[in-house]
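Participant: next one to model:
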Amino acid sequence: MHRARQARSLVTAAWAVACALALFVPCCMAAKIIADTSLNGTWSSGTGAVVTGQSFFNLVNNTFNIPKNAGQAYSFTMTSDTTGYWEQAVYQYMRPDTSNPRCFKAQLLWQHGNFTIYPNASLVLDPFRADGRQQLSDSCGDGNDKVQYYAQQEMMQSFYISKYIHYDQPSYKLQLYEFDGTPKPPMYLAFRPPEMYPTEGLHKFMVGLM
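Facilitator: Prediction:
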């Protein structure tokens, strides 16, 4: 009886160790994938037509330079292992007007700010609220597409960086997952160091004007 209980205890202990190892190994693998290279740099989706910095948004005259193709880009400058600065550029087409298929709308947006990486690999992007801008354009509109203020915190459930062959060239791929786990379009390392504006607030936030 005593030997039976002892045998069951050994089996239980072995099972517990096996489960612990099963949980531990994927964790280590995920950490290795994330560490393939630094987050530093400018990352751009697709053909790389959209990048951050002055080539996308002109701070002096408050205008967007429309890229050749739609896409998105993020830039990161790390100040520690878990914190730093980020910048975002997006040019995307919106759902067309079903009443007139020849008409389409597009969104251009730019913002930047601080970011924090948490122990579970989640990534939170906090914007400088007074700096962000967006423009909604309508191909069938009057052409008076005004630039508006834009500030939106982004929360990424997780991310990973891996080696990748992009257009027959060795590169790195950044995969971001939104707060609900939805994958964003993969982005590829375009510049290192990154192409981005100064890593500080560039406008004053005025209560009542935003």
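
Participant: from now on I want contacts and neighbour counts done on CA atoms only, so please keep to that.
Facilitator: Noted.

Participant: quick one: end-to-end length of stretch 184-203, please.
Facilitator: 29 Å (CA to CA, to the nearest Å).

Participant: what residues does it touch?
Facilitator: For stretch 184-203, the external contacting residues (CA atoms under 8 Å, 6 or more residues apart in numbering) are 40-46, 48, 51-54, 73, 75-77, 85-87, 112-113, 128, 130-131, 166, 171-178.

Participant: want to put them side by side, so please do this one too:
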Amino acid sequence: MRTLSLLPLTLAALVLAQDDPIRYDLEHNATTLIGTWSSGAGLVQTGPVRNFCSPANKTFNPPPVAGISYSFDGDGNFEQVEYRFGSNPAKPACPNATLLFQHGKYQLLPNGSIILDPIPEDGLVQTQSPCTAHSSTIQQFNVTVLFKEWRIFFDPLSQGYHLHLFRFDGAPLNKMILRYETPIMHPTTTILKPEPTAPARRRRAYVEQRSDAPRSATAAGGIGLMMVLLGVVMLV
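Facilitator: Take a look at the predicted model:
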């Protein structure tokens, strides 16, 4: 599996870290950040309820419309899912769709920024095109996210709380509505185990193969066989 990984936005983080600390006011505290937020119709959501992503199975189940969703809990854990359409200059009638999932830890900085630090092993991304018979293979995805600022406000029209996140360059994300006050998330610990390297796979296969060999009738013979086996494994 290929891995897409971007270095943390170190320079931007250093610049923002030198901004004056802010006092969190009603722009941030109309309600708590904790909960599950999603844009639009809310068909794209974190966690297993909408089944947008099954990280354990490495699969996506995209709904009819695009959207984004973020969840934050009180222990510093976050989850992020996105379903976006992008232009395709080669085939304008065939826009590409990108689906992604990642989760990990978040920090609220004194200057009003938020940093999302994902678990590297668990991030997933997939690109789809309506003009191809098959979607691309799912790849690992690991991108540290920096939001320059954020606001929460109450919308009288929808009678709900809205979260507005701004990227490191100040560009806004689509507003998200609070769907659940208790965040709906997948397990917050590592879900996918790292795949073993080729030498490790060979060693494991060799040990499993040798474990099926007939055992010696004597204890001394068994110990001798074990010593030989360990010696061979260490030399592979």
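
Participant: hang on, the earlier thing: ok, of the contacts of stretch 184-203 of structure 1, which come out buried?
Facilitator: If you count burial by 16 or more other CA atoms under 10 Å, the buried members of the contacts of stretch 184-203 of structure 1 come out as 40-46, 48, 51-53, 73, 75-77, 85-87, 112-113, 128, 130-131, 172-178.

Participant: in strands, which of those fall?
Facilitator: 41-45, 73, 75-77, 85-87, 112-113, 172-178 (DSSP state E).

Participant: now do the helices in structure 1.
Facilitator: For structure 1, the helices defined by DSSP state H occupy 2-34.

Participant: on contacts alone, who are the packing partners of the lengthiest helix in structure 2?
Facilitator: Ordering each helix of structure 2 by length in residues (DSSP H) puts helix 219-235 first. Here helix 219-235 of structure 2 touches helix 198-210, going by 3 or more CA pairs under 8 Å, 6 or more residues apart in numbering; DSSP states H and E.

Participant: distance between the helix it packs on and the chain's centre?
Facilitator: 31 Å (CA atoms, centre = their mean, to the nearest Å).

Participant: tell me who's in contact with the residue nearest the centre of structure 2.
Facilitator: Relative to the mean C-alpha position of structure 2, the nearest C-alpha, by CA atoms, centre = their mean, is the one of Q102, at 0.5 Å. Applying CA under 8 Å, 6+ apart to Q102 of structure 2 gives the contacts E79, Q80, V81, P118, I119, D122, G123, L124, F141, N142.

Participant: how about G41 of structure 1?
Facilitator: Applying CA under 8 Å, 6+ apart, we find G41 of structure 1 in contact with S75, F76, T77, L189, A190, F191, R192, P193, P194, E195.

Participant: what's the match for the last one in structure 2?
Facilitator: Read that as E195 of structure 1. Alignment note: E195 of structure 1 maps to I184 in structure 2; criterion TM-score structural alignment.

Participant: good, wrapping up.
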